[in-house]
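Enquirer: I'll drop the sequence and a predicted model, then ask my questions.
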Amino acid sequence: MELIASGPGTAEAIRERARGALLGLAVGDALGAPAENLKPSEIRRRWGRIEGFVHDDPAGTDDTEYAIFSGLLLARHGSALTVTHVEHAWHHWIADRDEGPFRGAGFSERGTLENLRRGLAAPISAQHRHAWSDGLAMRAAPFGVFAAGAPREAARLVAIDGCVSHEGEGIYGGQAVAAGVAAAMAGAGLASVIAAALSVIPMDSWTARSLRRAVAVADQGERAVRSAVVIGGYPWTDLAPEAVALAFGAFATARGDFTASVLTAVNMGRDADTTAAVAGALAGAYGGAASIPTAWSTRIGPVRGSCLPEMRGHHVLDIADLLTPDPEEGA
């Protein structure tokens, strides 16, 4: 298992970054949810520039609930995770139960559920019209948390999770996020986090090309990042190459600062809950839980099960603790 820099550090440091990653994901998801599918001009007309929660009762979306789903699965099986484990979890926790109000979340999740309920198994279950979506990227951070300092292991594990629901660019997007978080968990610098993400996906993939374009213009600000990667005129905003590139572009534009990373992602619109969730996971792992403003972090409670009823009551901080060593045990 390869390590970034000198390794992930002490159990206490790992726990701090893990909490930052998953709490950052949940904060980004809740901040971005109102701006999902909007253009920057529409965001400006409604709120000016989003600088915080725009509702009195902010809540995350399927992004946080699916990340908890994958985190629980990973906590149970660790590095021994198999496709069979993932398929069983999809059936046990989602497909074989009544659906929540969001009917299984995004298009890729809906297509997967339809296939699983028809008796199809991976990788055939991922053969639907949205296998390239950002549905794996949105739930990839727990794999980077678990494989702190080991981007390739994070990428290997998230691909096992993803093969039930995604293929091609959808898998690459998840791998880039997981690897980037794994590097940040070990205290890697900004350039090394981006390099780790690129190192686990094909150089000529759409995801890699978009990610490189986004970070190349990051110093020019969010408008340049958005122009570099957004597929103008395409009706769906959940393209993994686009969403992942926007998230890394926001992270690079902000130089890893948590507040700026998340708000940059939110104000670029498109699939804003996912791009802000990914940017929040990267920046939260990079800076630790202390880098997240308490005015935001304290508003995050247990998820409501709006999309996945079986996840109701779980908190992202509990998942972070499940995926990392207990600092008390090493004391």
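Expert: That came through, no problem.
Enquirer: can we go C-alpha only for contacts and neighbour counts from here?
Expert: Noted.
Enquirer: okay, which residue is most central for the chain?
Expert: Centroid-nearest residue in the chain: Met138, 3.2 Å away (criterion: Cα atoms, centre = their mean).
Enquirer: isn't that residue up against Ala279?
Expert: No - look at Met138 against Ala279 with Cα atoms under 8 Å: they stay out of range, at 10.1 Å.
Enquirer: re earlier: in a helix, the residue nearest to the centre of the chain, correct?
Expert: Yes - Met138 forms part of a helix when assessed by DSSP: H, G, I helix; E, B strand; the rest coil.
Enquirer: can you show me the helices along the stretch 51-200 of the chain?
Expert: 62-77, 83-90, 107-117, 141-146, 151-162, 169-185, 190-199 (DSSP state H, counting those that start in this stretch).
Enquirer: wait, Asn243 sits on Thr274?
Expert: Quick fix: residue 243 reads Ala, not Asn. Yes - using Cα under 8 Å, Ala243 is in contact with Thr274, at 7.2 Å.
Enquirer: ok, structure two:
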Amino acid sequence: MSVIPYDYEERVYAGVLGKIIGVYLGRPFEGWTHERIMAELGEIHYYVHEQLGKPLIVVDDDISGTLTFLRAMPDYGNSLALTPAQIGQTWLNYLIEKQTVLWWGGMGNSTEHTAYLRLKAGIKAPESGSIKRNGQVVAEQIGAQIFIDGWGMICPGDPELAADLARRAASVSHDGEAIYGAQVIAAMEAQAFFEPRIEALLDTGMSVIPSSSLIYRLIADLRSWRAKYADWRETYARIVEHYGYDKYGGNCHIVPNHALIIMALLYCDDSFSKALSIVNTAGWDTDCNSGNVGCIMGIKNGLAGLEDGPD
């Protein structure tokens, strides 16, 4: 592991704040399409919860899951040999079924609930989250990505370790492309403590997953479209055409939403507030995507970077 940066604690704090800001910014219109957002809210530049008659601060699985599952590390002696089975046991140790942390949507509907029921039945991770056990559609939903930020933040400057820990953690509930998406996010977050350039961070993220994977190809396409189109909306149209929700099954697939995260990073001009504006205006799983983007930008730009918005 590389040397811990002198401002490590502050950068982690900025990453956590960035995630929380992102989640609560996107949560009131989670699941909306870009078209509906533009028709009813316009471009997202600030909190809109009051317009929609919703509270701003609520218990949210995207935040609580990220911090809860990371408890596996201290609970097992902060060992770098931590196994998927131990992380799975941490789920059983901390979750209260149908009450805390997760969206308890039922077997075959909620990926995390499905994995929990597998664990409860004695099926250990990584089989608990495997495609073989749960099917590809269930195993490749978005949850592995949204819960992964903590694993990146405990590996400053060591994206390979972050990606490896992300694989172990994600495999409790997910498989396939969902794990690759989570590994990309964790690796970029680990490297963001030392590397401020988005393109370099994307190089890092792509380096930890197979070049044959769909997530790898998606990121390559996004980078190509960024070079061609100055307006993110043009790239968004390409995402809808090639990687849209109609191409993948389930409630909330990893692939379309990962694409929006990469798009926001590529078009944000190094601005925390612009990155969140783009990823939320684009729609789909807004709180999850915005949370990951906020964490990456928070780590990368630090607390000062959070000041570039309307506040």
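Expert: In hand now; what should we look at? Please read all numbers here as calculations on a predicted model, not as lab measurements.
Enquirer: the helices of the stretch 51-200 of structure 1: which one's closest to Ile292 of structure 1?
Expert: helix 169-185 (15.2 Å; Cα to Cα).
Enquirer: just checking, what packs against the closest one?
Expert: If you count contacts as 3 or more Cα pairs under 8 Å, 6 or more residues apart in numbering; DSSP states H and E, helix 169-185 of structure 1 packs onto helix 11-32, helix 141-146, helix 151-162, helix 190-199, helix 206-216, helix 240-253, helix 272-287.
Enquirer: from those, which stretch is densest packed?
Expert: Counting by mean count of other Cα atoms under 10 Å, helix 272-287 has the highest mean neighbour count of those, with a mean of 36.
Enquirer: so that helix matches what in structure 2?
Expert: The alignment of helix 272-287 of structure 1 onto structure 2 (TM-score structural alignment) spans residues 286-301.
Enquirer: again with stretch 163-173 of structure 1
Expert: Mapping stretch 163-173 of structure 1 onto structure 2 (TM-score structural alignment) gives residues 171-181.
Enquirer: try stretch 194-211 of structure 1
Expert: Under TM-score structural alignment, the alignment places stretch 194-211 of structure 1 onto residues 202-219 of structure 2.
Enquirer: run through who's touching that stretch.
Expert: Stretch 202-219 of structure 2 is contacted from outside by 159-160, 163, 177, 180-181, 183-188, 191, 255, 258-259, 262, using Cα atoms under 8 Å, 6 or more residues apart in numbering.
Enquirer: Tyr236 of structure 2 contacts Ala282, doesn't it?
Expert: Yes - using Cα under 8 Å, Tyr236 of structure 2 makes contact with Ala282 at a distance of 7.4 Å.
Enquirer: quickly list what's touching both of these two.
Expert: The contact sets of Tyr236 of structure 2 and Ala282 overlap at Leu260 (Cα under 8 Å, 6+ apart).
Enquirer: and these two? Which one has more around it.
Expert: Regarding Tyr236 of structure 2 and Ala282, a neighbour count based on other Cα atoms under 10 Å identifies Ala282 as having more, with 26 against 21.
Enquirer: can you tell me the closest non-neighbouring residue to the more buried one?
Expert: His34 (4.9 Å; Cα to Cα, 6 or more residues apart in numbering).
Enquirer: so what's the counterpart of that neighbour in structure 1 up against?
Expert: Aligned counterpart of His34 of structure 2 in structure 1: Pro40 (TM-score structural alignment). Contact analysis of Pro40 of structure 1 by Cα under 8 Å, 6+ apart lists Asn267, Met268, Gly269.
Enquirer: same check for those, but in structure 2.
Expert: With the contact criterion set to both residues aligned by TM-score structural alignment, their matches' Cα atoms under 8 Å, the contacts of Pro40 of structure 1 that also touch in structure 2 are Asn267, Met268, Gly269.
Enquirer: how near is the last one to Leu263 of structure 1?
Expert: Read that as Gly269 of structure 1. As judged by Cα to Cα, to the nearest Å, Gly269 of structure 1 and Leu263 of structure 1 stand 10 Å apart.
Enquirer: how many other residues sit next to the alignment partner in structure 2 of Arg110 of structure 1?
Expert: In structure 2, the residue paired with Arg110 of structure 1 according to TM-score structural alignment is His113. Residues near His113 of structure 2, counting by other Cα under 10 Å, number 20.
Enquirer: could you double-check that His113 of structure 2 sits in contact with Val101?
Expert: No - using Cα under 8 Å, His113 of structure 2 is not in contact with Val101, being 10.5 Å away.
Enquirer: Val316 of structure 1 touches Ala26, doesn't it?
Expert: Yes - with contact defined as Cα under 8 Å, Val316 of structure 1 reaches Ala26; the gap is 7.3 Å.
Enquirer: touching both of those two, which residues are there?
Expert: In contact with both Val316 of structure 1 and Ala26: Thr64, using Cα under 8 Å, 6+ apart.
Enquirer: how close does Leu222 of structure 2 get to Glu195 of structure 2?
Expert: 20 Å.
Enquirer: likewise for Lys124 of structure 2?
Expert: In terms of Cα to Cα, Lys124 of structure 2 sits 37 Å off from Glu195 of structure 2.
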